[in-house]
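1. Next one to model:
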Amino acid sequence: MITNPGQRAKELYEFGPFRVDPERETLLREGEPVALTPKTFQILLVLIRHNEEVVTKDELMRAVWPDTFVEEANLSRNIFMLRKALGETAQDHRYIVTVPGRGYRLAENVQVIPEQEVKIVAATHSIVHVDVKESRSWPWRWLAVGVVILLVVGLGMLWRFLAHRRTVLGSRDTVVLADFANSTGDPVFDETLREGLAIELEQSPFLSVVSDQRIRHMLALMGHAADARITPEIARGVCERTGSAAILGGSIAPLGSQYVLELRAKSCRTGEVLDQEQVQVAKKEDVLNALGQISRRFRERLGESLTTIQEHNTPLAEATTPSLEALEAFSMGWKLHTTSGTGLPFLQRAVETDPNFALAYSTLGRAYADVEEGDLSVVSSTRAWQLRDHASDREKFVIDANYAILATGNLEAARQTLEAWSQMYPRDAAPHVMLSGYPNKAAGRFEEAIAEGRKTIELDPDFAIAYFNIAVNNVYLNRLDEAGNVLRRAAGRGLEIDEFLMLDYDIAFLRGDRAGMEQVAARARQRSGGETWISNKEALALAYSGHLQRARLMSRRAVDYARQQAMPERAGAWEAAASMREAVFGNSAEALTRALAAFALSKDREVEYCAAYAMALSGETSQAQGMADDLARHFPENTVVRFSYLPVIRAQLALNHGDAAKAIEELQVAAPFEVGAARDFCGALHPVYVRGEAYLAAGKGAEAATEFQKILDHRGVVGSEPIGALAHLQMGRALALAGETDKAKQAYEDFLAEWAGADASIPVLKRAHAEYMKLVSK
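-> Have a look, this model is predicted:
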């Protein structure tokens, strides 16, 4: 049996040129430290401690992740990182051997260093000194001192020489990338060279390149169009405003049938050239390789160590695509995606031009997700993951994270990938902003999400979605004032995105500020595409207070706009939300109609879940069961499906059969995720609501009251979902069942006050009136 790799007495191991210190979690190669993530280091320890034995994949995963479910791909990713750290290549697996169908073994003979030597090694790592008390004779003593002094002086002079022979950036310095001057007459170079340079430099854990999103924001503040070319003059303006240290740019020019490619670095402060290099390229197809080569030399001159350059040195054509045309389409698609959200056609062209372009597929998957095209997002993100070997180390993290979030839905795998990414690339804001989003929101880790959002802003103060994530997680914690303050800070930096308006509307709704809601709605309708989502927001708010007829009209408007804009997935989402609220209000026929309409528009997992839940609530057991089976079959790893959607549907089906005990049992698995945030149209705290109904059916009023109180306590998470209002009614029923008559009356009155002026024909309202009158007559 393999035990936890960290639970051992002090020991050191050696194999080949490597020394391993478990206590300090360090790996040294000939005395030089080798960077490893904690999980990768633990895998190495397991293999070392079972030297030349085959360790199965299951044994490795149980040892390194003892209390967590992880997919096998996570282990494979860490094995890849370990092999890279040990200096292995794809053709030469000298140290770690794969045993097909079983697992891995360490092929090198491992030596355990005796405890006495461990102490000596630890001492020598602490201090180097000359002991003058026990020297055999004083001449030798002073000779030893002299040697040490000469060594110190020599090392100092060498350090000064090396420090002055290259331009060194500080640990907090950032660089701005300018567009390349292109005098070849071939437009294929207009976008590709800067994009290629960005991808090459982003391989570096040392360098920090100012993000395109931040540059576009600075362009707007400088009075330029968001898609303006970044000339050297504009780049210097961006450089000064972002407090960056250097501008990197270059040029490409014809030389007969060949090309001259130049790369230069300039000081932002003085404009002087810090470094430059020129290379002659024989033919067009070799330009990307030449760009990669001189970029790597620049990385060393700007201060990056040779060790990290060697570790993160995927050739540009392998990290992206050998096709200039595919890279040109990708570059334009990425620019349009970050400026106007219209980059889809170019990203599609990129993967059509090069079907092995992994990064383009991953970006395409993200772009599909942003317009609610869930099925297409899954396909593209999965294809990117299948091609992940055609990417740099940094882009592999991007691909793995998108695959986990958008395709499999395995949020624990996503979180582990993002944490490993942030450790390997500590100056990269991207993993932190993703950790401030769905992986932590869905699990109810709102404070952690806020902390990650703050880390994002420390690295990139103009990353708009990070402000939204901080604000919305504060809303989930019922801290509305703090959320508003965050949005104001973002506005103070000139940042504005649709998500800010959406959250402004939600905050006004939670405060009961009708005038504020109307003001936000008016602003939203002035934005491109705003009519669709604001109409759905208004429909949810109207339904929450029982104005169902008006909610239906507004919901149909949202669906119609989405369909006109060729967004069937979004239209399906709005229909699914409508079907669920009709079901909880007791309008079974209308709920079924809307559920079928939603499912005809989209097979997105959230749409299928809401439609299935609406059908289960409406008594359509067979269809609901079929949809639940379909969800289980198509999303076997998805965290929210496994721990929220399926338990809710199965519990409701058990209640339909009169089996309250089974319903409660089905919902046990949902407990760790039950207060997590869901999509903004369906799913928040549903496990809690159905568990409360199951306790009511079982005659356990006190237990039911506990569940409905959770909904009332998490008002910010529930938002405008109708169960937020119905929780008052359900609390009244639970307290009445528990014999708490006075408290039950108050809960009924709270619900009826919330629904003052509601449509009188709603079945759930009729029942509430009858139950309240019966209660007060006692």
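2. hey, let's count contacts and neighbours off CA atoms from now on
-> Will do.
3. buried ones in the longest helix along the chain?
-> In the chain, assigned by DSSP state H, the helix with the most residues is helix 138-164. For helix 138-164, burial by neighbour count (16 or more other CA atoms under 10 Å) applies to 141, 144-145.
4. Which one of those is nearest to Lys335?
-> Val145 (61.6 Å; CA to CA).
5. coming back round to it: which other helices and strands contact the helix or strand following the longest helix of the chain?
-> Going down the chain from helix 138-164, the next helix or strand is strand 175-177, by DSSP states H and E. Contact here means 3 or more CA pairs under 8 Å, 6 or more residues apart in numbering; DSSP states H and E; on that basis strand 175-177 packs against helix 232-241, strand 246-255.
6. compare with the first, here's sequence two:
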Amino acid sequence: MAHVEPERIDEILGRDIARRAKVKALLVVGVHRLGSKYVVEMRAIDPERDRYLFTVKEESPGKEGLLTVIDRLSERTRRELGDEPSEEIDASRIAVGEALTMNLEAYQHYVRGLDLNAHYGEFASAVKEWRRALELDPNLATAHRMLAYALGWYNRPAEAAAHARAALASAARMPEKDRTIVLAMDALDKDDRAKAIHLAEQLAARYPDDKTSQFVAAQVLSGAGELQRAEAAFRRALQLDAGYICALGDFARLLDDSGRVAEAIRFARAGVAARPTAANTAILAWATATGGNVEEAVALAREAIRLDGGASLFVPFWTYQVLAYVGRPDEAERELRRLSLQGATDEERGAGSLWLASLQANLGKRQDALRALSALPPTGPVLRAQVLGIGWPRLQAIEALQFVRSLEQAYWLAPELAFRGDFVAAARTASKLSEGSPPQALYRALLLEHENRREESIEALRTIAAAAVRPPTRFFEAQVLYLLGEVLLAADRPAEAIEAMKPLRGINTTWGGWFEVAENWPRAVLVRAQAYERLGQISDAVGELDGLLATWKNADPDLPLLADARAMRARLGPIAAVAR
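-> Predicted structure coming up:
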């Protein structure tokens, strides 16, 4: 006879399961509403002898008091079961009403937000639920933590930090799982790698069947640079729910970054099969584009946009990269303009405007990107310098250099000054850097090349590129790899230069910041084209130039690198034609 899964586990089935598991006591709870009053009854059953051990009953005058009733029932049940008081029990005891919230409606809004985000990618709706939860209970720590996560996406670091502090303030009275999540994310925010890794591994080990715990553990481990351990947690989260949007997107990027794009596509297809949402379809479009299947990627991106109807922030995030990368920049720009004008909230419209500026920057529309940035809340100072440098050779980007010189302080100020050729000002700033810090390491690599210690510079840049362009240090990937390629070509090692810059693929560069990619990818393309020419691979050189010129088909006409690319293409084109 075929086994049929029951729709629900009732008391009879529960007794049978408990008997097979050799459980000593089965607790059966019933909740009855009498007018506005609630009566909660808990019966303890001996499944082996099929008899009642005891019954406890508590009443609440209203729904708001139910969590306190649970606390009282828990205490009475522990006594009836013969639990002896101990320091271990006292230390682990958590009052449900205090740990979560006394307001059940607030908790319902919090949980609904989790569902909207994880299952449908409807970020704005999820944020609305979390904010409503905090209106009802300003001390609901888990809602504060989720808003900290969301506001990071919206590029609002001050607000995100405020919510993170509010969550941390309530950590001591939270249940263990939620407390560990909050403490692990806080440790990562504060760059305490050892603590973050320890807590993330603890979270993954203790809650193997909770997908949220696995996802948070994976995020923290990834952010701390433990990519192999992060991968295991991502896999477990997706084993529990193949269509888990947040985990699926981050894991697809991790797989692609390690050269496993076919596996990224496989996971993305499984995600769509499990939950065919607009957001999952957009992730599959991105993975497919990265794998080189342009037509299918475009079709999937368009289908994701059609399914979405403007509900998910994740859809334009993934699809605009796809459409721009595969040569449909007009469609990408149209989708981001829609988000910037018609997004569900001010935060979503702001995100759309920032992404639109990044797209314009990558398309060589330098002036449009500068105007868009001027209309947005202040962003990182280096970001504006990167836009000012678009389309200019590195040491001729005078506006970018003048802007960087005007900055009083910035984390990356010393290497930025050196990158743009002002080693005198860079040296003054570099003296304040900690030995071995990421800005100091990049400044030192640049200084070595400036002092004609090229081999040392190459080794320093290789070290950074191999170990530090990804979490936890987060160098500017396109900048570092372009520099390495430039120095290698200057050392007459063209094949190595090409290989070093292989991860750079325009706006679809996995870990690069969009604006630093916009500044440095065109420079890298010209270096690669020169390297191919030296190797006699003229068709490959022309292919590099054609890719840049297609991306920059509507770029500002006065960009010097655009003129350089056109001139080189005109020179090499006839040679390539003869070779064919």
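7. TM-score of the superposed pair?
-> Overlay of the two chains. TM-score (TM-score structural alignment, normalised by the length of the second structure): 0.68; 503 aligned residues with a CA RMSD of 4.9 Å.
8. re the thing from before, looking at the helices and strands packed on strand 175-177 of the first structure, which is nearest to Val55 of the first structure?
-> Nearest of those (CA to CA): strand 246-255, 47.3 Å.
9. Please list the outside residues in contact with the following helix or strand past that closest one.
-> Downstream of strand 246-255 of the first structure, the next assigned helix or strand under DSSP H and E is strand 258-267. The contact list for strand 258-267 of the first structure (CA atoms under 8 Å, 6 or more residues apart in numbering) reads 245-254, 272-284, 287, 290-291, 294-295.
10. make it 6 Å
-> 246-253, 272-283 (CA atoms under 6 Å, 6 or more residues apart in numbering).
11. which parts of it are buried?
-> Neighbour-count burial for strand 258-267 of the first structure [16+ other CA under 10 Å]: 259-267.
12. ok, and the closest non-adjacent residue to His686 of the first structure?
-> Val648 (6.8 Å; CA to CA, 6 or more residues apart in numbering).
13. Name the residues of whichever strand or helix holds Gln440 of the second structure that are buried.
-> Here Gln440 of the second structure sits within helix 438-450, counting by DSSP H and E. Using 16+ other CA under 10 Å as the test for burial, helix 438-450 of the second structure gives 438-449.
14. Tell me the buried residues in the very next helix or strand once past that helix?
-> Where DSSP H and E defines the elements, the next helix or strand beyond helix 438-450 of the second structure is helix 454-467. Going by neighbour count (16+ other CA under 10 Å), the buried part of helix 454-467 of the second structure is 454, 457-458, 460-462, 464-465.
15. what residues are up against Thr60 of the second structure?
-> Not Thr; residue 60 of the second structure is Ser. Counting by CA under 6 Å, 6+ apart, Ser60 of the second structure has contacts 37-38.
16. Could you check how far it is from Asp71 of the second structure?
-> Applying CA to CA, to the nearest Å, the value for Ser60 of the second structure to Asp71 of the second structure is 12 Å.
17. what do you get for Met42 of the second structure?
-> 13 Å.
18. And Tyr154 of the second structure, by the same measure?
-> Tyr154 of the second structure is 38 Å from Asp71 of the second structure, by CA to CA.
19. same question, Thr101 of the second structure
-> 12 Å.
20. of the two, who's got more company?
-> Thr101 (24 against 17; other CA atoms under 10 Å).
21. now the helices for the stretch 201-350 of the second structure?
-> For the stretch 201-350 of the second structure, the helices defined by DSSP state H, counting those that start in this stretch cover 211-223, 227-240, 245-257, 261-274, 278-290, 294-308, 314-325, 329-342, 346-362.
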